[in-house]
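1. dropping the sequence and predicted coords here.
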Amino acid sequence: MTTLQGKTALVTGASAGIGLATARMLSHAGARVICCARALERLQIQLDEMPGPGLAVELDVADAVSAASLPDRLPQDWQAVDILVNNAGSDIGGRQPFHEGDINQWAGTIQTNVTGLMQVTAAMLPGMLAREQGHIVNIGSTQGLTPVAGCGAYTAS
């Protein structure tokens, strides 16, 4: 495995699933990991199980203010993020026939999965550009390749 010693990674949606697994992998590879999610308490518990240094930060990617303020909410010695992993995702409303769907739920899914990714990237990218280094990894779902009936907004996002 590649060593990430001395690197700082930020993972959104890090409280469970792929985000948590990614944060653990990055920690095992030597990176300092900033774990972000809405569930701050759950993040704290997860950090205790990681081998390297970590930081839990409450973040709602769908909230423009939460995303835009992210760099300033990080302690000074954690602000130089080398790796951004946009993983946070949501399927608000779950599976339902299109004609029974709720436009507000669809909008919530798009806000989290598309706009949220863009908002976090817009917040973190200036620091990467200023340092002339950084990597951005965007996690997607296999539903983008193989749609599932009743999951229109999630598949589209």
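-> Received, thanks. Numbering: from 1, shown residues only.
2. use CA for all of it now, contacts and neighbours both
-> Noted.
3. mind listing what's buried in stretch 39-52?
-> Residues of stretch 39-52 classed as buried: 39, 40, 43, 44, 46, 47, 50, 51, 52 (neighbour count, 16 or more other CA atoms under 10 Å).
4. closest to residue 9 among those residues?
-> residue 52 (11.7 Å; CA to CA).
5. sorry, back to before: how about a markdown table for the buried residues of stretch 39-52, with distance to residue 122 added?
-> As requested, the buried residues of stretch 39-52 are arranged in a markdown table below (distance: CA to CA, whole Å):
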| residue | distance to residue 122 |
| --- | --- |
| 39 | 22 |
| 40 | 22 |
| 43 | 23 |
| 44 | 26 |
| 46 | 27 |
| 47 | 26 |
| 50 | 28 |
| 51 | 30 |
| 52 | 27 |
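6. of those residues, which is the nearest to residue 112?
-> residue 39 (15.0 Å).
7. which ones are touching the closest one?
-> 15, 58 (CA atoms under 8 Å, 6 or more residues apart in numbering).
8. sorry, back to before: return the subset of the buried residues of stretch 39-52 lying in strands.
-> Counting by DSSP state E, none of the members of the buried residues of stretch 39-52 fall within strands.
9. and here's the other structure:
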Amino acid sequence: MQTVLITGASSGFGAACARAFAKLGWRLVLTARRKGVLDELERELAPLAPVHVLALDVRDRAAVEATLSSLPSEFSEVDLLVNSAGLALGLEPAHKASLDDWDTMVDTNIKGVMYCTRALLPGMVARNRGHIVNIGSVAGSWPYPGGNVYGGTKAFVQQFSRNLRADLLGTAVRVTNIEPGMAETEFSKVRFKGNEEQAQRVYTGTEPLVAQDIADIVVWVSTLPSRVNINSIEVMSVSQSWAPLAVHREK
């Protein structure tokens, strides 16, 4: 039986991944800040698979190191890390954006991925098996107005994933960066700080990706033969594509 540790498991892509791997009978280590939501998820999934939940803020380096180094023996050999914890805050242009929001995105999307990966990677290398799946974004490759620091953090995830692959040459540890486009989860609700109406306008008239779409991809890349490494996948809804290059014209 294999073990998966999923960050940001209380909602969105993380929760969908938890349900998908529970159906496969994998051991689940589920982390998020909202312990109450994790407890509900544990009650839902426990009939399908062993579940261990942890209230954890991935921005807290000391907590990540202490928590992930002291997992119960049944869950301690993590075969798959899904770095799903992440967020976007605000859509203001850079000269108006909140520095507090920028700090939160850097601390979560960059440092959280670093801390969790560094905590579990030595064990994977020692066992010569394992897989890191990072949830990036199309924003890591393609800019848009207001994407400023969020896009920068996801560009880090993209390049960090590539460099992990380079460092791990000669081992059997795999690394994949999955880069979703527009997806209807709590993402926009978080971005707009609980403004449901503003969040819903993002998806009006479209058929966006849903969390299960990404979970299906995570399961696929992680259950391929061990000789296969999917380096990266960029995935969009058919409702989304690239726009013409912007041109400012004087009136």
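-> Received, thanks. Please read all numbers here as calculations on a predicted model, not as lab measurements.
10. what value does the TM-score take for this pair?
-> After superposition, the two chains reach a TM-score (TM-score structural alignment, normalised by the length of structure 1) of 0.90; 151 aligned residues with a CA RMSD of 1.3 Å.
11. before we move on, back to that, the buried residues of stretch 39-52 of structure 1 in helices, which ones?
-> 40, 43, 44, 46, 47 (DSSP state H).
12. counterpart of the fourth one in structure 2?
-> In other words, residue 46 of structure 1. When structure 2 is aligned by TM-score structural alignment, residue 46 of structure 1 is paired with residue 41.
13. show me what the longest helix anywhere in structure 1 is packed up against.
-> Counting residues, the longest helix found in structure 1 (DSSP H) is helix 116-131. Applying 3 or more CA pairs under 8 Å, 6 or more residues apart in numbering; DSSP states H and E, one finds that helix 116-131 of structure 1 contacts helix 64-68, helix 70-73, strand 83-86.
14. before we move on, the earlier item: what sits against the match of residue 46 of structure 1?
-> Residue 41 of structure 2 makes contact with 10, 15 under the criterion CA under 8 Å, 6+ apart.
15. kindly recompute the last result at 10 Å.
-> 9, 10, 11, 15, 18, 19, 30, 35, 51, 53 (CA atoms under 10 Å, 6 or more residues apart in numbering).
16. reformat the residues you listed as TSV; add secondary structure and distance to residue 87 of structure 2.
-> Output for those, formatted as TSV (DSSP: H, G, I helix; E, B strand; the rest coil; distance: CA to CA, whole Å):
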residue	secondary structure	distance to residue 87 of structure 2
9	coil	13
10	coil	13
11	coil	12
15	helix	15
18	helix	18
19	helix	21
30	strand	18
35	helix	18
51	strand	25
53	strand	21
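17. can I get those residues in JSON lines including distance to residue 213 of structure 2?
-> Listed next are the contacts of residue 41 of structure 2 as JSON lines, based on distance: CA to CA, whole Å:
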{"residue": "9", "distance to residue 213 of structure 2": "16"}
{"residue": "10", "distance to residue 213 of structure 2": "17"}
{"residue": "11", "distance to residue 213 of structure 2": "14"}
{"residue": "15", "distance to residue 213 of structure 2": "12"}
{"residue": "18", "distance to residue 213 of structure 2": "13"}
{"residue": "19", "distance to residue 213 of structure 2": "12"}
{"residue": "30", "distance to residue 213 of structure 2": "19"}
{"residue": "35", "distance to residue 213 of structure 2": "25"}
{"residue": "51", "distance to residue 213 of structure 2": "23"}
{"residue": "53", "distance to residue 213 of structure 2": "24"}
